[in-house]
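1. Next comes the sequence, and after it the predicted model I'd like to discuss.
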Amino acid sequence: MTERNNSAREIAADVTAGRTSAVKTAEAALARIEAARALNAVVTIDPTRTLADAAAVDARLHSGEAMPLAGVPVIVKDNIWAAGWRITQGSRLFADFVAPKDAIAIARLRQAGAVIVGIGATSEFASKGVTTSQLFGPTRHPLDPTLTPGGSSGGPVAAVAAGLVPLAIGTDAGGSSRRPPAHVGVAGFKPSYGAIPYGPGFAEPFFGLSVIAPIAADVADIALAFEVMAGIDPRDPDSAVVAREAEDITDLRIAFSPRLGLDVAVDDVVANGLVSAVERIAATGLRIATRDPVWPAGATEEAIMPLQHAGLAALYGNTFRKDPNVFDPDIARQIERGLSWSGAEVAGALVASTAIANAFAAFFSEADLLLAPTVPCVAWPLTQLGPDTIGGRPASPRAHAVFTPFVNHARLPAISIPCGTDERGLPFGLQIISRRGQDRTLLRAAQRLESVLSA
């Protein structure tokens, strides 16, 4: 990681005050992106478009308009529509697709003065836990180019961690904008489902799960971006009201679950680091009780994965039948699996998803915040879907992802903040989860916990 550049808040203040301009800020971001090409975090740039957009922000400021993100350079994940930009979903099927309009969240960012300086890499259809595609190749970890930052929001996350931009926008359908931030040492926020309107954009294989997710070096920038993007829009029937933040977080009922109540492996450095972080937080006077969610029998990621496979098969199964080689081999296997699931098996996955949501609802009837791991391990070699072992046990390709998907199925808000590193300096994260609609209270609490852990 490079030395931190100014935050989004600082950049907006400087541009608004005339100490710099949106054009100069965009030029500097483009230069950083060019210098970091080996990272492969940013897969599309359009300097002419970017500088024209920045000049328009300067003109708006000159006319007296106030913008909370004035001149802030932003990277947008390569599966979110941004008008006029090539958006590919990391797929050869969409290699030449140009978004015809902005997603609602992107339009709101632009209205607030943000300037898109590039498009961040994703795995194909945002459906892998690492960030690589046949179109663009692998995205590399900013601390060690032989490692992956994880996925599927690896490009936006690596861009923030490397200091290319202060703010990036990803998506999260199973942890894609929480696990990669944990692996590179930045913050990533999954809002409540519907808190930020989703679309217009591509047809979504993760029915009722995926959200727009801001990524930044600190929680305050995430909170700023969230306020810009959140709010009901009639074009998204799932968009929802988010409650006002709690006036005081001191009395919140906080639980700590070292393994989220799951029988899964965790590396010792992560397990011990989480306990140490929670002890530091508790020492500030917050009351924290160790308590696990109680899951229904058979609650595993495997039980809910048919929904992802079937979603991919519904969208791309016909193309797969004609030419499976057009897909990333890992995605092709998911599509093939999706084509094989029976209707009853997919319905069974929906039953499991509902049961997980109900279990979380029961837990949050007696707690306000839940502290848990974001990841059970640190980053692993670039060429692998996951680490060979976790916690001394042989690890399946998805064993690194165990702590995030249930949150999506319950449609809850959750954020990952840095909380420690291993002996090589590789980061891992603390995940903070709350009940649906309590996004602002969660962000306020996360800022307080972040200040403790970064001290």
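-> That came in fine, so what should we check first?

2. Could you use CA atoms for every contact and neighbour count after this?
-> OK.

3. all strands of the stretch 251-400 of the chain, in order?
-> Under the criterion DSSP state E, counting those that start in this stretch, the stretch 251-400 of the chain contains strands at 254-256, 288-290, 369-373, 389-390, 393-394.

4. quick one: residue 3 and residue 163 touch, right?
-> Yes. Under the criterion of Cα atoms under 8 Å, residue 3 makes contact with residue 163 at 6.9 Å.

5. try this one side by side with the last:
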Amino acid sequence: MSRLLDSLPELDAASLAVAVARGEVSLAEVAESFIAAVDARNPGINALVRFDGDALRSQLADLEALQRSGRPAPLLGVPFSVKDTIWVQGRKATQGSRLFADFVAPQDALAVQRLRRAGALVLGHSNSSEFACKGVTTNKLYGPTRNPWNLDMTPGGSSGGAAAAVSAGLGPFALCTDGGGSTRRPASHTGVVGFKPSAGLIPHPVGFQEPLFGNGVIGLMSRSVADLGLLLPVLAGGDARDPDAPVGLPGFDAGAALAPVKGLRIALSPRLGLDVPVEPEVAAAIEQVAAVLRDAGATVQERDPAWPPGAGEAAFATLQFAGLAALYGEQWRRNPEQFDVDIGAQIEQGMGLSGAAVAAAHFERAQLYRSMADLFSHCDAVLTPTTPCTAWPFTELGPQTIDGQAVSPRGHAVFTPIINHSFHAAISVPCGLAANGLPMGAQIIVPRFQDGRALALGRAVEEAFGHAFAAPKWPFG
């Protein structure tokens, strides 16, 4: 293969789309290059749990016809992976659960449909924790996904398969979900860009019922911030079938994504106003990001949200557990052996919740929303760590300690779920490597429907730190 063909898995989506548009590489050559990459790299990490080279080749005829037609196709020939919780017509979608081991999606999810219309190639399905409800990526159907930066470590979850795939060059972007940080945290752990759009920006009316009560959104991982600027105009836009994203809500402002950050007010919140430990290297990296934004002309001042007493993950967990119990409680009662033991424990807790407890969680969500609204009256964006630590061994639910303090298995997840509760947009951008050689990520949170501003700020960070953290670690070591 030519040098260009050899390098295709290392490109971001924007660069690959340009190469196809200019005729520097054919659609068939793109397909064969990524088939070879998956065959060589995926066995070591188990990022893609279902991949068929012939299924990839079968899409080429339609894409070649699209190419000849001259119709706009901004993603022509760009391969992407799809999280195993998202439907692709005629293909299995299991949610990492034995309950759905033989389920075949009757139609495409709307996001998949829109990406296909833009010329993108469906590469395969990426691994997910069962029902996307766990902070590491493993399940009884497909086993664990490993982190390309260190095969003993997890990429996080629940979209760990997507993160490992993008990091390893198995598609320049991934379609996934984010119900409490499932896109942003794995992106941070694998050195790629992770984006949680504003609730309502990307509709998701076709697919599985999710136990998240409005917290979950379609998420994106990519090899560069520029890729998000290519993807969001394709994916954004309401749908009458989705009550959380109806027609008429604000769309994606592409111009804001390219705007300078000079003059923006950034609230630096090292712990997001929570009493939680953070590894010193992560804290230092976030201070460096703050310095980068100051150098770019932003005003950066330390300011925390004023949360209601007891704020944290409790309301998020209550809604997730109740949702799991409502959807799968009866199956769990009949045959608990079908379930991941950790998911079974969540279902059991959900079965014991009262209606009053679920209502209280909804009230708390409204309080969190108001707290963020008050913070955004003083700033244009908030800067925090994406996670307080780097990745941990894939055999464990979470790190046992952070900065020397014992933490719960969810101690790594403290900075992301509240943003789902408050419906805002957030991006995780690589911002350095820790002494252990693992990536760290900075989370930038912006007001709802100001998604373009997150990309502008992410781009400024990316330009300062470079793309090195998104490079595939191959061969894995």
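-> Right, received. Where do you want to start? Quantities reported herein were computed from a predicted structural model and do not represent experimental measurements.

6. Now the TM-score, please.
-> With the length set by TM-score structural alignment, normalised by the length of structure 1, the two chains reach a TM-score of 0.97; 454 aligned residues with a Cα RMSD of 1.5 Å.

7. more neighbours, residue 3 and residue 163 of structure 1?
-> residue 163 (23 against 8; other Cα atoms under 10 Å).

8. which residue in structure 2 lines up with the more buried one?
-> Aligned by TM-score structural alignment, residue 163 of structure 1 pairs with residue 169 of structure 2.

9. Residue 211 of structure 2: what secondary structure?
-> At residue 211 of structure 2 the chain is in coil, as set by DSSP: H, G, I helix; E, B strand; the rest coil.

10. Structure 1: which residue goes with that one?
-> Under the alignment by TM-score structural alignment, residue 211 of structure 2 pairs with residue 205 in structure 1.

11. Hmm, residue 315 and its match touching each other?
-> Yes. Using Cα under 8 Å, residue 205 of structure 1 is in contact with residue 315, at 7.1 Å.

12. Have a look at the two and say which one is more surrounded.
-> residue 205 (22 against 14).

13. would JSON lines of the strands of the stretch 251-400 of structure 1 with distance to residue 199 of structure 1 be doable?
-> Listed next are these as JSON lines, based on distance: least, Cα to Cα, whole Å:
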{"stretch": "strand 254-256", "distance to residue 199 of structure 1": "34"}
{"stretch": "strand 288-290", "distance to residue 199 of structure 1": "38"}
{"stretch": "strand 369-373", "distance to residue 199 of structure 1": "29"}
{"stretch": "strand 389-390", "distance to residue 199 of structure 1": "37"}
{"stretch": "strand 393-394", "distance to residue 199 of structure 1": "39"}
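
14. how many other residues sit next to the nearest residue to residue 238 of structure 1 once chain neighbours are set aside?
-> Spatial nearest neighbour of residue 238 of structure 1, excluding adjacent residues (Cα to Cα, 6 or more residues apart in numbering): residue 194 at 5.2 Å. When counting by other Cα under 10 Å, one arrives at 26 neighbours for residue 194 of structure 1.

15. Touching, residue 194 of structure 1 and residue 211? I think so.
-> Yes. Under the criterion of Cα under 8 Å, residue 194 of structure 1 makes contact with residue 211 at 7.3 Å.

16. need the contact list for the residue nearest in space to the middle of structure 2.
-> The centre of structure 2 sits closest to residue 183, judged by Cα atoms, centre = their mean, with a distance of 1.9 Å. Shown in contact with residue 183 of structure 2 (Cα atoms under 8 Å, 6 or more residues apart in numbering): 157, 158, 159, 163, 176, 177, 194, 195, 196, 219, 220, 221.
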